[in-house]
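**Q** have a look; sequence and predicted model below, questions after that.
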Amino acid sequence: MHEKDHSEALKARIKSPKRASRRMSMLLGAVALGALTTGAMLQSSFDVGPTPAYAQNLSAQVPAATSAGFADVVDHVKPAVVSVRVKVAVEGASAEGFDLRQFGLPEGSPFEKFFRRFGDEGQRPAPRRYGEAQGSGFFISADGYVVTNNHVVEKAREVEIQTDDGKTYSARIVGTDPKTDLALLKVDAEGGFPYVSFARNAPRVGEWVLAVGNPFGLGGTVTAGIVSARGRDIGAGPYDDFLQIDAAVNRGNSGGPTFNAAGEVVGVNTAIASPSGGNVGIAFAIPAETVQKVVAEIKEHGAVRRGYLGVQIQPISKDIAEGLGLDDAKGAIVARVEGGSPAEKAGIKTGDAILAVDGHEVKNARELARDIAGFAPGKSVDVTVWRDGKKREISVTLTKMPGEKTASAETGEEQGGKLGLSLAPASSVDGADKEGVVVVGVEPGSPAEERGLRSGDVIVSVGGKKVETPQDVREAVKELRKEGRKAVLMQVESANGARFVALPIA
């Protein structure tokens, strides 16, 4: 490779292969991690329940690849791959719903805050503008569960899927996991959908793979290549562990499956390295093992629960290993122990080298992050540390990761629907006051969004009662329902001041 060509290649950036442009920056160099505030996924298998007699597990019917190529494999698995079409709100309206342009005022005008805070309560919000985005996905069960990428649906107002035979269905988002860029959808329609299975074993470097998806909105497209590498960290998130493949993957392939020669899913296509936005032979897929764990958690709990140890760590270099008296540069050294964390309560100290968790040897800091959060909150684990020239076993009871979405303010299925809010105690959110409940998510199209609630707002009281946790909000709503109220009055504080918001609960 010429020096100029090599220089140009180094400019390649990681970006999501989605039709709507999305760029993800590659993180370079060593990172001093607050890594155990995050982690990998709970290790559990995805249970799709009993299979209806009319359903077809397409992966189980795939014949071995022949000299004719992969045509037989494609014939069997392609019906399970779908196009995911998303209606998204276009940015541009002001944050509180007022369109300042109707008053002849540009964005950023000195009067903007005035209109947002003191504008006519009866003013109708400016109409939203909507655009469309497309990605890919695939059925994993006969009853309509579909896997795709989080970045395909994260701003969705509406979601629909189109099958290989041209049929279109509405889909709802069961849950998402931004940290691994995965989402689980559900098509609520009668009939057994053709589906595919996940591979039991990880692919080896050099094995053939097939990528199936909807590149550039063209519809079902198949490309072939090999697994180029495993365990890639591309800086896309805290748990990067990608398969690198050279099968052609482009925008619109996001969320589509990568198959092995047996027709089993070995990964979910999620990113490409490209200076131009097109395929250059380097694509990245989330391994099937990770996908199964995340999907199982979302299906059961609506979100991924991750264990929390509460330490900041850094890799152990050869020099650090020599300074600690370790034979190998493996594991992770504790740079800081968070106050009040499970680690502090268990007796882990700054300077300890963590070598293993529950008997599993830790190779590096990133692996430790994944291992710790692979356990459910409340799990007791044995952490092997190196301190003062000898090994010690320390039992630690993990807790839930602070700052994660802790609950949805659901009124309960038996009570009819939800408010459309995801909440967390203010005390667990960095930068928030210690009182109240912080809005960390607002469902598109929900009553909460329609009435101007935004992420970052703090709910101080509900129905006149102070609230400190999402559970307090749910209980207050339930009580008001029992009293026959048709709306709940919330006292909300934001950067624009305090206000009251009435949400319908009938």
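**A** That came through, no problem.
**Q** please count neighbours and contacts with C-alpha atoms only from this point.
**A** Noted.
**Q** ranges for the helices of the chain?
**A** 3-9, 71-77, 112-118, 150-153, 288-301, 318-324, 342-346, 365-373, 447-450, 470-482 (DSSP state H).
**Q** which one of the ones you listed lies nearest to residue 264?
**A** The closest of the helices of the chain to residue 264 is helix 71-77. By Cα to Cα, the value is 8.6 Å.
**Q** which parts of that closest one are buried?
**A** 72, 73, 74, 76, 77 (16 or more other Cα atoms under 10 Å).
**Q** coming back round to it: dump the helices of the chain to TSV, plus distance to residue 172.
**A** Output for these, formatted as TSV (distance: least, Cα to Cα, whole Å):
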stretch	distance to residue 172
helix 3-9	40
helix 71-77	23
helix 112-118	32
helix 150-153	10
helix 288-301	13
helix 318-324	50
helix 342-346	37
helix 365-373	28
helix 447-450	17
helix 470-482	23
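**Q** among these, which is nearest residue 438?
**A** The nearest among the helices of the chain, by Cα to Cα, is helix 470-482 at 8.8 Å.
**Q** what's that closest one in contact with?
**A** Helix 470-482 has contacts (Cα atoms under 8 Å, 6 or more residues apart in numbering) with 406-411, 423-425, 437, 462-463, 465, 467, 488, 505-506.
**Q** buried subset of the residues you listed as a ChimeraX selection?
**A** Only the buried entries of the contacts of helix 470-482 go into this ChimeraX selection, using 16+ other Cα under 10 Å:
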select :406,407,408,409,410,411,423,424,425,437,462,463,467,488,505
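**Q** which stretches of the stretch 351-500 of the chain form strands?
**A** 353-357, 360-361, 380-387, 390-397, 399-400, 407-410, 418-425, 437-442, 458-462, 465-466, 487-494, 497-504 (DSSP state E, counting those that start in this stretch).
**Q** put this next to the first one:
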Amino acid sequence: MRARLWHKVFSFVPRRPEKRAPIQKEILFMQIASFGLKSTLAGAVAAALMLGTALPVAAAEEAAATTAPVVQQAALPDFVSLVKENGPAVVNIAVVKNARVVNTPFAFPGMDERQAEIFRRFGFPLPFGGPQEIPEQRGTGSGFIISSDGIIMTNAHVVDGVDEITVRLTDKREFKGKVLGTDKQTDIAVVKIDAKDLPVLRIGSSKDLQVGEWVAAIGSPFGLDNTVTAGIVSALSRNLPSDTYVPFIQTDVAVNPGNSGGPLFNMKGEVVGINSQIFSTSGGFMGLSFAIPIDLAMQIKDQLVKDGKVTRGYIGVYIQELNQELADNFGLKTPEGALVTKVEKESPAEKAGLREGDVITTIDGRKVTSSVSLPMLVSAIPPGGKAELTVIRDKKEQKISVTVGTNKQAEAQKTVDQNTQRLGIQARALTDEEARQADTTGVLVLESTGLAAKSGIRKGDIIVSANGTLVKTVEALRQACTKDRVLLLVQRDGGRIFIPIQFDKKDEGSKK
């Protein structure tokens, strides 16, 4: 209400100086009266203003100091120039998943086709299982150009498993996009379009952000291109239960479906984050949005552009969160750090001498505030590099040097060569324990995209045989995929189904 009244008062002040003075005198007089200044000085000031006489310099300075407002009002930020300069480099990404037929599992665990046929012969309806048609699916997201030759950053979930990508610029030009690489663990993807001399965004540094700082987002919520929203940084290094490797930037910037992959700007017009997630009980914006720090995103981008995948550091420990009771037992003043509960055999941690019950408090001088922050810090260290850990053991602090290894999940992804990519899966051989539990040998599907997904192969499936030959290794599967077609026997939820795969002629160049 006060701001509104002040606006009304000053909106009526004439612009001409000779007409402004009487009104200013009257306003100042009312201000002095409202403060209850009954001193001789206040009276002199008021009389001088009303009579149009001048005050001595010292008296004027003292009067100004006495009547100065106690609180300075900060001006609201102006986003106009920021949007004009950066809007053209923010793109809309439209994606399509083609219609496909998949084989759904049977409702009863362990039921195979032979047992299902018995039920059918006795007249029991089985509406479940068998081929199921999934219609075409369309979606939209956002992205931003970081290189004039068409390199675009967005979220992995925007382009995951899609068959067609269309990138639309603010000048209405459209380009077909190609995914150079994705990293689901950080939700980062890099897309390439065939274009030149494109506008690009300036990349800032997320480590310089402060809570309370103004930020803005540009994206395509619900497909509405180049929509601008603004807010402040609500928190930094926010850890979410579903993400292990991302210290999110929390903001109150309005983010909705379609904003995913769009840039978060600071007031300098620099990208400091990539809008990724919201917290909502309704599906819409509720004041809690989360962005991936640009410092982390650029590290991931560099690996995706160079290798098409991300390799993370690994030391081989199981950890748990500390509470105050545990902190007291381990001789800590505060429950900060990561408590080691298990050390993997032959891991970098074991070789370095880490033990169960150790509390890791820092890595290379960077503080481990919680068990969630440890994987983020370790993963950022290149495999083969050395890291110095500060460890609390027997209530005493000591330093341990460890040579960082390669994340096991990344190693599993390395087993995928071009021919299994031709099929559209990432896979690895079953471990002895997994083979015992599944009562079979085979190859476990880690990811299924492209042709495999269209044909009905899913993540978690076990490929038992190919063209009637048992498949025990990825290499055996690779050999089977060198032909024009392959018939796979897949085990899923205890049951088994055959899935035929017909390779396109354009994939012939992928053969070895």
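**A** Perfect, thanks for sending it. What you see is a predicted model; the values in this text were computed from it and never measured.
**Q** what value does the TM-score take for this pair?
**A** Here the TM-score for the pair of chains, by TM-score structural alignment, normalised by the length of structure 1, is 0.71; 410 aligned residues with a Cα RMSD of 3.5 Å.
**Q** roughly how far apart are the corresponding residue of structure 2 for residue 293 of structure 1 and residue 190 of structure 2?
**A** Aligned counterpart of residue 293 of structure 1 in structure 2: residue 299 (TM-score structural alignment). According to Cα to Cα, to the nearest Å, residue 299 of structure 2 and residue 190 of structure 2 sit 12 Å apart.
**Q** residue 345 of structure 2 now?
**A** From residue 345 of structure 2 to residue 190 of structure 2 the distance is 36 Å (Cα to Cα).
**Q** higher neighbour count, the two?
**A** The neighbour comparison of residue 345 of structure 2 against residue 190 (other Cα atoms under 10 Å) goes to residue 190, with 26 against 11.
**Q** so how far is residue 145 of structure 1 from the residue mapped onto the more buried one from structure 1?
**A** In structure 1, the residue matched to residue 190 of structure 2 (TM-score structural alignment) is residue 184. Using Cα to Cα, one gets 7 Å for the distance from residue 184 of structure 1 to residue 145 of structure 1.
**Q** and for residue 259 of structure 1?
**A** From residue 259 of structure 1 to residue 145 of structure 1 the distance is 18 Å (Cα to Cα).
**Q** of these two, who's got more company?
**A** residue 259 (28 against 23).
**Q** tell me which strands and helices the lengthiest strand in structure 1 is in contact with?
**A** Longest strand in structure 1, counting residues (DSSP state E): strand 221-232. Packing contacts for strand 221-232 of structure 1, counted by 3 or more Cα pairs under 8 Å, 6 or more residues apart in numbering; DSSP states H and E, involve strand 208-213, strand 242-245.
**Q** could I get the ones you listed as a markdown table with distance to residue 138 of structure 1?
**A** Output for those, formatted as a markdown table (distance: least, Cα to Cα, whole Å):
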| stretch | distance to residue 138 of structure 1 |
| --- | --- |
| strand 208-213 | 9 |
| strand 242-245 | 18 |
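**Q** what segments of the stretch 51-200 of structure 1 are strands?
**A** 81-89, 130-139, 145-148, 156-162, 168-177, 182-186.
**Q** can I get those strands in a markdown table with distance to residue 398 of structure 1?
**A** Formatted as a markdown table, these follow (distance: least, Cα to Cα, whole Å):
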| stretch | distance to residue 398 of structure 1 |
| --- | --- |
| strand 81-89 | 37 |
| strand 130-139 | 34 |
| strand 145-148 | 29 |
| strand 156-162 | 34 |
| strand 168-177 | 20 |
| strand 182-186 | 24 |
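**Q** closest to residue 68 of structure 1 out of the ones you listed?
**A** Once the strands of the stretch 51-200 of structure 1 are compared by Cα to Cα, strand 81-89 is nearest, at 22.3 Å.
**Q** against structure 2, what's the mean shift for the closest one, could you check?
**A** Aligned to structure 2 and superposed, strand 81-89 of structure 1 gives a mean residue distance of 1.7 Å (mean Cα distance after the TM-score superposition for structure 1).
**Q** distance from that strand to the middle of the chain?
**A** The chain centre lies 17 Å from the centre of strand 81-89 of structure 1; the measure is Cα atoms, centre = their mean, to the nearest Å.
**Q** got a list of contacts for it?
**A** Under Cα under 8 Å, 6+ apart, the answer for strand 81-89 of structure 1 is 128-139, 152-153, 155-164, 212-214, 219-220, 256-257.
**Q** buried among those? Make that a ChimeraX selection.
**A** Buried residues within the contacts of strand 81-89 of structure 1, by 16+ other Cα under 10 Å, are selected in ChimeraX with:
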select :132,133,134,135,136,137,138,139,152,153,155,156,157,158,159,160,161,162,163,212,213,214,219,220,256,257
